[in-house]
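In: Here you go, sequence then predicted model.
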Amino acid sequence: MLYRLFIFFAVLITTDTVLASPVDKDGWLPFTSRSGVVTIDVEFEGQTRKAIIDSGSEINAINAVYVDLNKDKLSFGDKIRLQGVFGEETKALVNAVPVQMFGQRFELDALAPAQLGDAILLFGLPFLQNFIVQFDYPHQKMRFLPHSLLDMKKLANVELKKNRNRNLPAIKVETIDGKSFWLTLDTGNSGGLVVSRQFAKDRGWLDNRGLLKHSALGAVHSGNVESFNISYLKVGPFEMENVLVTVPDEGVVMNVKDSYRTSSRSAVSGAATKGLLGYDVLKHFVVTLDCKNWRAHIAVP
């Protein structure tokens, strides 16, 4: 069961047990940034395969191509409505999927079939909320720490909240005009900022800019997008220049913002997000993320 996997990681990182694994003495293990997406190695059906670590996913997932090819031998459970950046689909969750990590074998349940490229699995918030997770982007390594090890209330140096309408981390950023807004902190997003075309238009970001057209892969479908740079972005105490922004092409619908609406009679906690914050910004930092208590710290190595 996935619960047992969570416990195993906590024990692995906090003891001196010697296992045949890439974890060093301080608990760091290497990750690969594949087109900006964080992946680690797992053993799946006797082969070394990639698993995505995705703070922008409310679910854990399995490669949809693999599921289609192995329908007859897989165990399916409840159905869910899976929302990706491009579109939505109803999917049956996959149960009892064997995987080996750090020399131990587990069976994973409640995996949603999704487009994962050449990765076989994706670990989202149901996995990450069991730890404080550190991503050292410049040195391409990460580690999982128990919540008791760090006082994130004291260490936090960026504003982080739960997304108002989804169980995802929302981070506050500021642009050159001094205006701030919230974005979903997404380690599975290979871009910098991903926002709606209307949001970019309202801020004047589309005026007189050279737009680069290309395609992007979502969990459900793919779609056409355009990218450009803005001159300034502030994240926590750090100021950045020439930050990459991606918007959907004309007529393309992307699910990147919180669509929640409320009335004056109801009070809702959390942050209404305007888009996603991903690799092209995070790659400069060591990011410490506590998605259980919604706190974060960023630093340069």
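Out: Received the coordinates, thanks.

In: Only C-alpha atoms from now on, for both contacts and neighbour counts.
Out: Will do.

In: what residues are up against Val67?
Out: Shown in contact with Val67 (C-alpha atoms under 8 Å, 6 or more residues apart in numbering): Leu74, Pro113.

In: One more to weigh against that first structure:
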Amino acid sequence: MILTRIRTCLALLCLAVSSHANAGATEWMPFTVDDGHILVDITMAGHPVKAILDTGAEYNGISHAFIKHYQPDLVRAGRTRIKGPFGEDIRDRYNAVDVKIFGVDLELDKLVDLDFGSSENALLLGAGFFDDFITQVDYPNQRIRLIDRDSINIAEYRNVRVEQDAKSYMLLVNVTLNKQEDVWLILDTGLNGGIMVERRIARNNNWLNGDFKTVTTDSVGVARDQDIESFLMPSVILGPYEVENVIVSTPVEGQDLHINTDVGAKEQTGTRIRGNKVHGLLGYDVLKHFVLTIDYERGYMHIGLPEDI
């Protein structure tokens, strides 16, 4: 259930965008949701496949399963250190990969060899890919479009507290958990749960000591897997909205949650970005209710409900 305080702002925003649509906005492009991930149809190295849109990744990746299955002629560009929520690894990197997405032919460089699914889900696009545009993601209607930044000033409509990491391009969103704790979380469309938070936050608020029933499961990361404890949180407040019964997860006792703020950097939760302390990730189980309009470069975001369009 979602409780709202503002219901007209999205309609005004979409009206402003529509007035510039011919000059500055792409057509809506459908996407599918697979295990919480946004998937769009693309062509890569001549093969019709899909791309995962992951605002929680500061790099772009190519699926190891795609490389193994299609054996494309790729230009190897050395190796790089990658880092996920549960650890890090060294992977190959490729340049000059032909991709067609949103009707545009591109040649992408620095694609990291990653394990993120089947050969069909071939490309991972991180937040930096969308830095030149305003991105509008309509989760309930499963569609996405790009808007020229000169067409509209999102600062006039923003209704969520957001900051941006200057190095990784990832957005940090301020969220209130269980009406107890204000935290800064990375906006992560690649997280198939609701919220991943460092264990200290959950422990200090007594969420793991009897307040909520927890379940231990295995979670898959880009570098390695790890056991996590999950529970349902009664209230999560994001901007002018409150979402009830959100899946919240935290690493098991003795494990760390590593926040992906810079490729190769040995950062962990608690790292300060622009003076804000980052405590976890904000994912699909919260975002799925909303239409998101995001200016990655300037660090602005608006959320609304689809019926207001």
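Out: Happy to help now that I have it. As the structure is a prediction and not an experimental result, all values here were calculated from the model.

In: Give me the TM-score for these two chains.
Out: Overlay of the two chains. TM-score (TM-score structural alignment, normalised by the length of the first structure): 0.83; 275 aligned residues with a C-alpha RMSD of 2.4 Å.

In: which one in the second structure is aligned with Tyr137 of the first structure?
Out: Matched by TM-score structural alignment, Tyr137 of the first structure corresponds to Tyr139 in the second structure.

In: Let me know whether its match touches Asp285 as I believe.
Out: No: assessed by C-alpha atoms under 8 Å, Tyr139 of the second structure is found out of contact with Asp285, at 10.8 Å.

In: Name the residues contacting each of these two.
Out: Contacts common to Tyr139 of the second structure and Asp285, judged by C-alpha under 8 Å, 6+ apart, are absent.

In: quick revisit: OK, contacts around the match of Tyr137 of the first structure?
Out: Counting by C-alpha under 8 Å, 6+ apart, Tyr139 of the second structure touches Leu287, Lys288, His289, Phe290, Val291, Leu292.

In: Which residue of the first structure sits opposite the first one in the alignment?
Out: By that I understand Leu287 of the second structure. Per TM-score structural alignment, Leu287 of the second structure is aligned with Leu282.

In: the helices in the stretch 1-150 of the second structure, which residues?
Out: 9-18, 21-24, 64-70 (DSSP state H, counting those that start in this stretch).

In: can you pull the buried residues of the shortest one?
Out: Of the residues in helix 21-24 of the second structure, those scored as buried under the neighbour-count criterion (16 or more other C-alpha atoms under 10 Å) are Ala21, Gly24.

In: what's the spacing between it and its chain's center?
Out: Relative to its parent chain, helix 21-24 of the second structure has a centroid offset of 26 Å by C-alpha atoms, centre = their mean, to the nearest Å.

In: Tell me where the stretch 151-300 of the second structure has helices.
Out: In the stretch 151-300 of the second structure, the segments counted as helices under DSSP H, counting those that start in this stretch are 199-204, 284-287.

In: just those helices: most buried one?
Out: Burial of the helices of the stretch 151-300 of the second structure is given as mean neighbour count (mean count of other C-alpha atoms under 10 Å); helix 284-287 ranks first at a mean of 22.

In: and that one, what other elements does it pack with?
Out: Under the contact definition 3 or more C-alpha pairs under 8 Å, 6 or more residues apart in numbering; DSSP states H and E, helix 284-287 of the second structure sits against strand 241-251.

In: Can you name the residues in contact with the strand it packs on?
Out: Outside strand 241-251 of the second structure, the residues within contact range by C-alpha under 8 Å, 6+ apart are 1-6, 193-199, 202, 226-237, 257, 285-286.

In: ok, of those, which come out buried?
Out: Judged by 16+ other C-alpha under 10 Å, buried ones among those: 193-199, 202, 226-233, 235-237, 257, 285-286.
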